[in-house]
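Enquirer: coordinates only, no sequence provided:
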């Protein structure tokens, strides 16, 4: 048994670190969400909505985002037509938690790891704001393609970005990079 533990030690450390980070960050995020009232919108989702609205105004798009009166989400009106809603799950925090957990599991030097995590979170955030803006415009014009756009294409973009960041991290900066 000791021989197998020694043989699989790097893998076990990776799995242990990944799950410890993932569970820890998820619990912290749940505590954060629980600090809001049942029908209230968390601050991160509100900030995402504000940034999507700023992005749309940057391109002179007629967009208004406001808290819904009927639930804990933001309503997006594009050209005065209700187009999409932004819920807590749209803020990409769960994707960021997954990203951070993986980078920590394949950590490198402390400073490099910390800087890459901050860079990755910022990049995921920016891509997510762009993703929601594009999704708003595309669903306004192609409502019948909602499943393809929201359920396939846009998750593929955000998870593809995370996968690309992971590959870059492992090959360039992790303790396993050569």
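Expert: Arrived safely, thanks for sending. Being a predicted model, the structure only gives us computed values, none of them experimental.

Enquirer: only C-alpha atoms for contact and neighbour calcs from this point on.
Expert: Will do.

Enquirer: could I get the buried residue list for the longest helix along the chain?
Expert: The longest helix of the chain (DSSP state H) is helix 110-141. For helix 110-141, a neighbour-count test (16 or more other Cα atoms under 10 Å) marks 113-114, 116-117, 120-121, 123-125, 127-140 as buried.

Enquirer: could you say what helices and strands it packs with?
Expert: Contacts defined by 3 or more Cα pairs under 8 Å, 6 or more residues apart in numbering; DSSP states H and E place helix 110-141 against helix 43-58, strand 74-78, strand 81-86, helix 93-105, helix 154-172.

Enquirer: what residues sit buried inside the third one?
Expert: Of the residues in strand 81-86, those buried by neighbour count under the rule 16+ other Cα under 10 Å are 83-86.

Enquirer: what would the residues you listed look like in CSV with distance to residue 161?
Expert: Below are these laid out as CSV (distance: Cα to Cα, whole Å):
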residue, distance to residue 161
83, 26
84, 23
85, 23
86, 21
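
Enquirer: in addition, the following structure is provided for comparison:
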């Protein structure tokens, strides 16, 4: 029964964090969402510019001359993924200081991956526009979600307390020994 309490506690924390997310979003996070979208496009533009591309930003768009290469929609700025990542770490047991450090590092990594994703999509538009939809929907999504899953697994396996075993032990059947 104790194992079920741990799982139920984890699920209740996750639900509370989800509800908190929706309430905070309407009050405060909408402005952060817009800011993050603009910063992501600007950083991606700076990355491409440093690689020799004559790109610029205009109204949240990454552009080459007058052609829009990427338009950053708020849903694509990575904020929801950052919140999902942080929510999982917060819901899982562990010391607060380690959580704060791990979440901060994870959010920075997700941001950098998203900057690379936006820059990659811009290059994709330039060099092989026919594959943009596929790469946007699948390739980059798989890469980012795999990185987030890897960070979650790192937290569970390396940083979460070993007493926080959420996986029940296998039931062994009769042996023939």
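Expert: Thanks, I have it. In this text the structure is predicted, and so the values were computed from the model without any measurement.

Enquirer: can you give me the TM-score here?
Expert: For this chain pair, the superposition-based TM-score is 0.84 by TM-score structural alignment, normalised by the length of the second structure; 164 aligned residues with a Cα RMSD of 2.1 Å.

Enquirer: the second structure: matching residues for the longest helix of the first structure?
Expert: The aligned range for helix 110-141 of the first structure in the second structure is 96-127, by TM-score structural alignment.

Enquirer: now the matching stretch on the first structure. Mean distance?
Expert: Overlaying the first structure shows stretch 96-127 of the second structure at a mean distance of 0.8 Å from the equivalent residues (mean Cα distance after the TM-score superposition for the first structure).

Enquirer: off-centre distance for that stretch?
Expert: Distance of stretch 96-127 of the second structure from its chain centroid, counting by Cα atoms, centre = their mean, to the nearest Å, is 7 Å.

Enquirer: okay, now the nearest residue to residue 92 of the second structure once chain neighbours are set aside: neighbour count?
Expert: Distance criterion Cα to Cα, 6 or more residues apart in numbering; nearest residue to residue 92 of the second structure, sequence neighbours excluded, is residue 10 at 6.4 Å. Residue 10 of the second structure has 18 neighbours, counted by other Cα atoms under 10 Å.

Enquirer: quick one: map residue 10 of the second structure onto the first structure.
Expert: Looks like residue 10 of the second structure aligns to residue 14 there (TM-score structural alignment).

Enquirer: right, and its match touches residue 105 too?
Expert: Yes. Counting by Cα atoms under 8 Å, residue 105 is a contact partner of residue 14 of the first structure at 5.0 Å.

Enquirer: what do these two both touch?
Expert: Here residue 14 of the first structure and residue 105 share no contacting residue, scored by Cα atoms under 8 Å, 6 or more residues apart in numbering.

Enquirer: and for the aligned residue in the first structure for residue 142 of the second structure, the neighbour number?
Expert: In the first structure, the residue matched to residue 142 of the second structure (TM-score structural alignment) is residue 156. Number of residues near residue 156 of the first structure (other Cα under 10 Å) recorded here: 13.

Enquirer: next up, the contacts around residue 156 of the first structure.
Expert: Residues counted as contacts of residue 156 of the first structure (Cα under 8 Å, 6+ apart): none.

Enquirer: all set, thanks.
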